[in-house]
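Asker: the following block contains a protein sequence and its predicted model.
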Amino acid sequence: MSTILAKLPIEMREDLKAPLGPIYTDTDELLAEAGDPIVAVGDIVTYHLLEADRRPDIAIVDGKTKRERVEREVLDAIDGFDDRIDVVNPQSTITDDLLEALASAVGRSASTVIVVDGEEDLAAIPAVLAVPEGGSIVYGQPDEGMVLVSISDETRARCRDLLERMESDYERIAEILAP
């Protein structure tokens, strides 16, 4: 049974609309700027990276885009990872299940897809804390493109602040994601 460690309060939704990095519409341009490892959050972002011949080291997907099921070709493309971890993560939350899968996947040499039963929308925030410096998180900005987050002290501080302001058990989150 997964435990919710962070819940997004309604009053914080506006805070998450500002992207954590630059927005790209061209996948090749994004990949030219991306570090290693790459974590993709979202089915469509993962699909675009795969179409550009770059399998993300970690992909976090939920089979949906804008709360609708993704097309079969997207699901089929996402099926080719070395490892798969299934987790439960309800809408507008971050669970220990998701965080433990993320922490586990970061330490693997095999490409890993984390398949979320629920919603993966907030996963980019803890991913910034879990991925080593030099890595990148890529997530979708609805109707705009793909956001590239380069891991730095600044992006980590911003994500730590977001998590601490949520209804969260930040100490437990940090404990799970600690290298």
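Answerer: Done, it's in. Numbers count the residues shown, from 1 in each chain.

Asker: please make it C-alpha for all contacts and neighbour counts, starting now.
Answerer: Fine.

Asker: give the buried residues for stretch 157-171.
Answerer: Across stretch 157-171, burial judged by 16 or more other C-alpha atoms under 10 Å covers 158-160, 162-163, 166, 168, 170.

Asker: and what of stretch 74-93?
Answerer: Buried residues in stretch 74-93, counted by 16+ other C-alpha under 10 Å: 74-75, 78, 81, 84-90, 92-93.

Asker: same check on stretch 139-155?
Answerer: In stretch 139-155, counting by 16+ other C-alpha under 10 Å, buried: 139-140, 145-152, 155.

Asker: and that stretch, how far apart are its ends?
Answerer: Stretch 139-155 has an end-to-end distance of 14 Å (criterion: C-alpha to C-alpha, to the nearest Å).

Asker: what's the offset of that stretch from the middle of its chain?
Answerer: In terms of C-alpha atoms, centre = their mean, to the nearest Å, the centre of stretch 139-155 is found 10 Å from the chain centre.

Asker: next one: stretch 77-84
Answerer: 16 Å.

Asker: quote the end-to-end distance of that stretch.
Answerer: End-to-end for stretch 77-84, by C-alpha to C-alpha: 14 Å.

Asker: can you list the neighbours in contact with it?
Answerer: For stretch 77-84, the surrounding residues in contact (C-alpha atoms under 8 Å, 6 or more residues apart in numbering) are 43, 46-47, 50, 110-115.

Asker: also this one, for the comparison:
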Amino acid sequence: MKSKFIVPVLKPESYLRKILSTPQGILYIGKYPIKDLEAHILVGDIVSNTLRGNIKIIDYKTRRHINIKPIINEPLTNLVNPRGTMSLMSRTIAKAKNYRTIIVKGEEDLVTLAYALENEETSIAYGQPDIGVVIIKSNRLKALRILKTFKPDIVVYNKV
């Protein structure tokens, strides 16, 4: 029997999800794997396996289906972050700043915002499906403007 977790989250409005799915930084176009790029924070399993960086945020999936085994750096922690949300737990882990690998149960995409709030002017890399890799410089003010549009919610999560 699976345990149920009540997870406090912030959810973007539907119009914002479409905007956030477009590249938010410099897009490096290329076929997998794109190498010779680096960023402080790497989001996604393929990006974490192929680029150089200090912090990896992974979920053992690519495009929500294909299971892959990324290279893991210690120390690591687990994070529950339901799909299409930013859990408050992600904010806490980003603030702690002492983990090199974060294994996400759910989806890692919006966890990027939690790290952007805590790491001003830090490079963050994430995959742009079927196109390449995006690298952005974190900007606390921009992240706050985006998060102000999110709505608080509670998600009952039973996939842990």
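Answerer: Done, it's in. Computed from a prediction, not measured in an experiment: that's the story for all the values here.

Asker: thinking again about what came up before, reformat the buried residues of stretch 157-171 of structure 1 as a markdown table; add distance to Ile60 of structure 1 and secondary structure.
Answerer: Putting the buried residues of stretch 157-171 of structure 1 into a markdown table (distance: C-alpha to C-alpha, whole Å; DSSP: H, G, I helix; E, B strand; the rest coil) gives the following:
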| residue | distance to Ile60 of structure 1 | secondary structure |
| --- | --- | --- |
| Arg158 | 21 | helix |
| Cys159 | 18 | helix |
| Arg160 | 20 | helix |
| Leu162 | 20 | helix |
| Leu163 | 19 | helix |
| Met166 | 21 | coil |
| Ser168 | 21 | strand |
| Tyr170 | 21 | helix |
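
Asker: report the two of those residues separated the most.
Answerer: Farthest pair in the buried residues of stretch 157-171 of structure 1 (C-alpha to C-alpha) is Arg158 and Ser168. Separation: 15.4 Å.

Asker: Thr62 is in contact with Ile68 of structure 2, correct?
Answerer: Yes: Ile68 of structure 2 lies in contact with Thr62 (C-alpha atoms under 8 Å); the separation is 7.2 Å.

Asker: what is in contact with the two at once?
Answerer: Residues within reach of Ile68 of structure 2 and of Thr62 at once, by C-alpha under 8 Å, 6+ apart, are Asp45.

Asker: show me the strands in structure 1, by range?
Answerer: 4-7, 23-24, 38-41, 58-61, 64-65, 68-69, 83-89, 93-95, 112-118, 136-141, 145-150, 167-168 (DSSP state E).

Asker: redo the ones you listed as CSV? Include distance to Val106 of structure 1.
Answerer: Output for the strands of structure 1, formatted as CSV (distance: least, C-alpha to C-alpha, whole Å):
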stretch, distance to Val106 of structure 1
strand 4-7, 19
strand 23-24, 24
strand 38-41, 9
strand 58-61, 7
strand 64-65, 23
strand 68-69, 27
strand 83-89, 12
strand 93-95, 17
strand 112-118, 9
strand 136-141, 12
strand 145-150, 16
strand 167-168, 22
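
Asker: for Val128 of structure 1, find the nearest of these.
Answerer: When the strands of structure 1 are compared (using C-alpha to C-alpha), the closest one is strand 136-141, at 6.8 Å.

Asker: show me what that closest one is packed up against.
Answerer: Here strand 136-141 of structure 1 touches strand 38-41, helix 43-51, helix 124-130, strand 145-150, going by 3 or more C-alpha pairs under 8 Å, 6 or more residues apart in numbering; DSSP states H and E.

Asker: rerun that using 7 Å as the cut-off
Answerer: strand 38-41, helix 124-130, strand 145-150 (3 or more C-alpha pairs under 7 Å, 6 or more residues apart in numbering; DSSP states H and E).
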